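Student: Below is the sequence, then the predicted model.
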Amino acid sequence: MLGCVIHGQGDLRVDELPTPSPGPGEALVAVRYGGVCGSDLHYWRHGGVGDFRLREPMVLGHEIVGTVLAYGTGATGTLPVPGTAVAVHPATPCGVCPECADGRRNVCRDTRYLGSAARTPHVQGGFATQVVVPAEQLRPLPPDLPLRRAVLAEPLSVALHAVGRVGDVRGKHVLVTGAGPIGCLVVAAAKAAGAARVTATDLLPRALEYAVAAGADSVVRADEPSSPDWPSEVDAAVEASGVAAGLDTCLRLVRRGGVVVQLGMLPPGRSAFPGNLLVSREIDLRGAFRFDREFDTALTLLASEPRFDRLISAVLPLTEAEPAFTLATNRAESCKVLLDFTPH
């Protein structure tokens, strides 16, 4: 069995791994597709994501879909029968911490998340021919939702959660800074939630084309401050670029009393931002981290919107993992890059 393993900064390998067997309450899944996420790229290029640093080899990947192969003993409930196409929810909250008790399982202090170095030993990810996951994390795909599109369920859930953190966006003008894969999905999520207008910004023309494909009503180059396409004011903003300049833009353009959601993971350490605007304009600045029950909503939305296929820019076999990661870093050419785990 093969898997995509990060051994350290810049050291990505396709390794032979032991074939797993499901234990009590677990499911064995044959992975078909995996989406290369920005966090996967950070582990590869920088040896960590934000404050989460690699300390040991780790199988990457948390955006995975495939088919059920088998269950271990004690897997109970209404479970998809073997052979069913499924998406895998990547989070296993502890269920007992104060955050879980408060209904905010996405910020559980003791969660396990596929392909994450947030804890040691690291939680191994899903970029492997076969994976074992808790059976309760399987989600059967809606009818007519192809596996290839279903792999977007995890990043779309992140986007849906971010839009949910804004609040009611119906009839409002929403700004999205950063038109990478997550930013484009935020555009789609905001439109699905009823936003009257969505403006997306980025430095790259190709990224802005993907934002239009996702449903943006207007796009603007982030490095052209004098462009007439810049809105004079927006009702809410989601910062999806992960750079301080994007947060600065959001705070300066959102209306008084508006909401800014920081979704992109900023570099480790301190980040400068115009904090006085929070005071003088009474702006609400909120964080958005991962997701919880939005996963099921994402699958339903994907089943109803073929336009999401436009955001998948390339599909490469697992054996070409490093070229796939290289392509995914080239935002001038790509949006969402997938790995195909079909045995060849």
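Tutor: Yep, that arrived. Please read all numbers here as calculations on a predicted model, not as lab measurements. Numbering: from 1, shown residues only.
Student: going forward, measure contacts between C-alpha atoms and count neighbours the same way
Tutor: OK.
Student: outside of stretch 173-187, which residues touch it?
Tutor: 155-156, 158-160, 162-163, 190, 195-202, 207-208, 210-211, 214-216, 234-242, 246, 249-250, 311, 331, 335-336 (C-alpha atoms under 8 Å, 6 or more residues apart in numbering).
Student: now do stretch 203-214
Tutor: By C-alpha under 8 Å, 6+ apart, stretch 203-214 touches 179-180, 183-185, 187-188, 200-202, 218-223, 307-308, 310-311, 331-335.
Student: what's the longest helix that the chain contains packed up against?
Tutor: Taking DSSP state H as the criterion, the chain has its longest helix at helix 153-166. For helix 153-166, the elements it packs on are helix 181-192, strand 234-239, strand 254-262, strand 284-287, helix 294-304, judged by 3 or more C-alpha pairs under 8 Å, 6 or more residues apart in numbering; DSSP states H and E.
Student: Who are the contact partners of residue 234?
Tutor: Residues near residue 234 by C-alpha under 8 Å, 6+ apart: 172-175, 253-255.
Student: let's bring in a second one:
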Amino acid sequence: MHATIDDESDLSIRTMRSSVLHPDGGLTVEDRPVPTPGPGEVLIRVSAVGVCGSDTHYLRHGRIGTHVVETPLVLGHEASGTIVAVGGGVSRSRVGERVSIEPQTPDPASDESRRGLYNLCPHMRFYATPPVDGALCEFVTIGAAFAHSVPDRVSDEAAALCEPLSVAIAAIRKADVGMGDSVLIAGAGPIGLMCAQVARAAGATTIVVSEPDPDRREVARRFGATDVVSPGATVDPVGAFIDASGVEPAVIGAMSALRPAGRAVLVGMGTDTMALPVSLIQNREIVLTGVYRYANTWPTALSLITSGRVDLDSMVTGRFGLDDTRAALDADRIPGSIKAVVYPGMPRHPTSGTDRPTPTTDNT
């Protein structure tokens, strides 16, 4: 380690607090060793961690597809922080830099990485994907190239939410949405709302969001939707469809709204298989594809945030300390909740000596 924690001012830190998910569904806060950055890596003091649907799925079901929680796991992959140490080959000038973390470590020698599709690398190590630990702890390491510098005007929360924003950017790119285009988005959860914002920033003039919850439909209007409908409603033909719901009826129903040669992009992960209208896809030559994470999106994400074209700060509706991780993971069940954020470094309570800040929620 070339530089030490807090600009070489604190050599005593050897352990950190971590929120740990166990195979039986239990959550504990434990002391773990502070990781040491290897060659080409940086050590980051974590500032903020967004809660993703995959985190809650691991908590409630113990698995996502073939990824199973078989050993204790630290959740969290939407993260920001400050570089406090660097490994070999990384300039010490980066110590003190605020960063947004791209939480993946691909094999640079894989065929996919060499083609620029590093998100599809078969040897990928991704935060909070068993058995790789995530960021619900005080310190993490990541390759220096995946720690993206953020300007002071970008909040810790927005820097953390560059990760889900990157999913939306990847989806809009796949859908080939541009100036004057029309798009239908199924689902007004965080990803759906971010897709609406990115579509607006890309120049789409018709952005229809389909969502069963009337309150969420109104929220979608605030975040870029030009129109909102209930699932199953008839809409004018659109050039692109993005599913951010993972619900089979939503996907099948939206296919009929696509114009010939339209593009359908599947983002939501609700089921492993679903029936598709094959004759419709063939007869209209619809292009059907999926999105698996992202690649080469962070510069775009940060540009959208700093330019004001995308608003992530307003999406944060709940703030929690590390000891309240379970409440943060269950915040999606609170009416009006959009995005919960955990702060691993929240100060200890002055009387109890433990990190138990009062959770805050904003359901307006």
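Tutor: Everything's here; your move. As the structure is a prediction and not an experimental result, all values here were calculated from the model.
Student: ok so, going back, so which of the helices and strands packed on helix 153-166 of structure 1 gets nearest residue 148 of structure 1?
Tutor: Closest of those to residue 148 of structure 1 is helix 294-304, at 10.7 Å (criterion: C-alpha to C-alpha).
Student: how many neighbours does the corresponding residue of structure 1 for residue 299 of structure 2 have?
Tutor: Matched by TM-score structural alignment, residue 299 of structure 2 corresponds to residue 296 in structure 1. Burial of residue 296 of structure 1 is recorded as 18 neighbouring residues (other C-alpha atoms under 10 Å).
Student: which non-adjacent residue is nearest residue 296 of structure 1?
Tutor: The shortest distance from residue 296 of structure 1 to any non-neighbouring residue, by C-alpha to C-alpha, 6 or more residues apart in numbering, is to residue 139 (7.7 Å).
Student: residues touching the counterpart of the one you found in structure 2, list them.
Tutor: By TM-score structural alignment, residue 139 of structure 1 lines up with residue 148 in structure 2. Residue 148 of structure 2 makes contact with 99-102, 298, according to C-alpha under 8 Å, 6+ apart.
Student: Next, work out how far apart the most centrally placed residue in structure 1 and residue 336 of structure 1 are.
Tutor: With distances taken as C-alpha atoms, centre = their mean, residue 155 lies nearest the centre of structure 1, 2.8 Å away. Relative to residue 336 of structure 1, residue 155 of structure 1 is positioned 10 Å away (C-alpha to C-alpha, to the nearest Å).
Student: what's near enough to touch the residue lying farthest from the centre of structure 1?
Tutor: No residue in structure 1 sits farther from the centre than residue 280, which is 33.0 Å out by C-alpha atoms, centre = their mean. Residues counted as contacts of residue 280 of structure 1 (C-alpha under 8 Å, 6+ apart): none.
Student: That one matches what in structure 2?
Tutor: Structural alignment (TM-score structural alignment) places residue 280 of structure 1 against residue 283 in structure 2.
Student: try residue 312 of structure 1
Tutor: Looks like residue 312 of structure 1 aligns to residue 316 there (TM-score structural alignment).
Student: what's the neighbour count on that match?
Tutor: 20.
Student: can you pull out the helices in structure 1?
Tutor: 38-46, 98-101, 147-150, 153-166, 181-192, 205-214, 244-253, 276-280, 294-304, 321-329.
Student: For my notes, please list the ones you listed in CSV and give distance to residue 5 of structure 1 for each entry.
Tutor: Output for those, formatted as CSV (distance: least, C-alpha to C-alpha, whole Å):
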stretch, distance to residue 5 of structure 1
helix 38-46, 10
helix 98-101, 31
helix 147-150, 22
helix 153-166, 20
helix 181-192, 22
helix 205-214, 28
helix 244-253, 31
helix 276-280, 42
helix 294-304, 26
helix 321-329, 10
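Student: tally of neighbours for the residue mapped onto residue 212 of structure 1 from structure 2?
Tutor: Structural correspondence for residue 212 of structure 1 with respect to structure 2 (TM-score structural alignment): residue 221. Other residues near residue 221 of structure 2 come to 18 when the count uses other C-alpha under 10 Å.
Student: next one: residue 178 of structure 2
Tutor: Here the count is done by other C-alpha under 10 Å, and residue 178 of structure 2 has 17 residues near it.
Student: Kindly report the same for residue 167 of structure 1.
Tutor: 12.
Student: what do you get for the one 5 residues further on?
Tutor: Neighbourhood size, residue 172 of structure 1 [other C-alpha under 10 Å]: 17.
Student: That one -> structure 2?
Tutor: Checking TM-score structural alignment: residue 172 of structure 1 goes with residue 181.
Student: now the nearest residue to that match once chain neighbours are set aside: how far from residue 302 of structure 2?
Tutor: Using C-alpha to C-alpha, 6+ apart and skipping the chain neighbours, the partner closest in space to residue 181 of structure 2 is residue 204 (4.5 Å). Residue 204 of structure 2 sits 20 Å away from residue 302 of structure 2, going by C-alpha to C-alpha.
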